[in-house]
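**Q** Sequence and predicted structure, then a few things I'm wondering about:
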Amino acid sequence: MSKLLLISIKEKYVSRIISGSKTIELRKAQPKVKAGDTVIIYTTQPKKAVTAIATVKQIIKLSPQKMWERYENNLGITQNEFEDYYQNSSTAVGIELCSIIQLDSEILLSAIKMIHPRFTPPQTFKYLDKFQTFRDYKNLSN
């Protein structure tokens, strides 16, 4: 069964993902997803909205040094940013994204909270129940 992964990303990196200059989203922890799973991209402050969806192409798990050596042109960040992020880590996790679609209309956090008042965007990522998400969407559109 495929999963829905909700992931929080800073606006400058989301722009790079949408433009295609960033195809690998970096994390310190590996999400339990596989090729073909869906990623819902939540853009953090100041936008605070779901802005895009993508598909997991693959999960890459390497030492930070090897990640940079092999994929620096796909990471969408500077070497200094990369080194700062992984300074105390022995493992770098990359979520390679494909089939990236920018939503025609962003889904604002305030709109999500109308359906789920206790919803909070994840610090890094969280899993969603796609059947519950579909039911909520149907209820919103009725």
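**A** In hand now; what should we look at?
**Q** alpha carbons only for contacts and neighbour counts from here, please
**A** OK.
**Q** and for the lengthiest helix in the chain, what are the contacting residues?
**A** Longest helix in the chain, counting residues (DSSP state H): helix 130-141. For helix 130-141, contacts defined as CA atoms under 8 Å, 6 or more residues apart in numbering pick out 3-4, 115.
**Q** take a look at this one as well, against the first:
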Amino acid sequence: MSRALLLSVRPRFARGLLAGTKTAEVRRRFPEVPEGTTVIIYSSSPEKAILGTMRTRRLVRINTEEIWREYSHAIGIGRAELADYLDGATNSSVLELDNPNLWSRPVGLAELRRQLGVEPAQSFRYLNAKQLSRLQGLARRNADSAPMDLHASVPALR
């Protein structure tokens, strides 16, 4: 694998993705993301942590008016909020995701910065294979360090 996608999402969407109830992410634009790419789920403020990974099924370029009809069941957002987000866009992208993997211990922003020198972008950024490997090592080390109640770090999964 040459690179992974570090995807920044609001905490409620991160929880939905990793719970498997949200299986698609809508963006005004996405670059090409090959099928099978590892997607690292970064939960933005106030959590500010990587919570787990998913895998891309496919990237669909779609007319914004078709998104609700085709993906309302999978995007975890209401029609009005979607319309506000996509206001002014004629075409958008939908990243279909599967294989949610909620990590037993999140990797916080401070650790991400200190250990990998990585700053999450507002929307997304790429990590190379070396950065992904180091991140997975951090996640394993965190998981081994102490038992944790998964619901404590991700309250909406209760």
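**A** That came through fine. As the structure is a prediction and not an experimental result, all values here were calculated from the model.
**Q** Can you point out the buried residues in the longest strand anywhere in structure 1?
**A** The single longest strand within structure 1, with elements called by DSSP state E, is strand 92-108. Within strand 92-108 of structure 1, the residues scored as buried using 16 or more other CA atoms under 10 Å are 92-98, 100, 102, 106.
**Q** Next: stretch 4-24 of structure 2.
**A** 4-9, 11, 13-20, 22-24.
**Q** centroid residue for structure 2?
**A** Ile41 (3.1 Å; CA atoms, centre = their mean).
**Q** that's a helix at that residue, yeah?
**A** No - assignment of Ile41 of structure 2 by DSSP: H, G, I helix; E, B strand; the rest coil gives strand, placing it outside any helix.
**Q** And it? What does it align with in structure 1?
**A** In structure 1, the residue paired with Ile41 of structure 2 is Ile41, using TM-score structural alignment.
**Q** For its match, give its distance to Thr91 of structure 1.
**A** 23 Å (CA to CA, to the nearest Å).
**Q** what does Ser141 of structure 1 give?
**A** Taken as CA to CA, the span from Ser141 of structure 1 to Thr91 of structure 1 is 43 Å.
**Q** out of the two, which sits in the busier spot?
**A** Applying other CA atoms under 10 Å to Ser141 of structure 1 and Thr91 shows that Thr91 carries more neighbours, namely 18 against 6.
**Q** measure the closest residue to the more buried one other than its chain neighbours to Ile100 of structure 1 for me?
**A** Distance criterion CA to CA, 6 or more residues apart in numbering; nearest residue to Thr91 of structure 1, sequence neighbours excluded, is Ser63 at 4.6 Å. Here the criterion is CA to CA. By it, Ser63 of structure 1 lies 26 Å from Ile100 of structure 1.
**Q** Kindly report the same for Phe134 of structure 1.
**A** Distance, Phe134 of structure 1 to Ile100 of structure 1, by CA to CA: 20 Å.
**Q** now swap in Lys113 of structure 1 and tell me
**A** For Lys113 of structure 1, the distance to Ile100 of structure 1 - CA to CA - is 25 Å.
**Q** Give me the contacts around stretch 72-87 of structure 2.
**A** By CA under 8 Å, 6+ apart, stretch 72-87 of structure 2 touches 13, 16, 21-26, 28, 64, 68, 92.
**Q** and of those residues, the nearest to Gln122 of structure 2?
**A** Arg28 (13.1 Å; CA to CA).
**Q** which residues does the closest one contact?
**A** With CA under 8 Å, 6+ apart, Arg28 of structure 2 has these contacts: 86, 89, 91-93.
**Q** Tabulate those residues in a markdown table, adding columns for distance to Ala143 of structure 2.
**A** Below are the contacts of Arg28 of structure 2 laid out as a markdown table (distance: CA to CA, whole Å):
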| residue | distance to Ala143 of structure 2 |
| --- | --- |
| Leu86 | 38 |
| Ala89 | 41 |
| Asn91 | 41 |
| Ser92 | 37 |
| Ser93 | 34 |
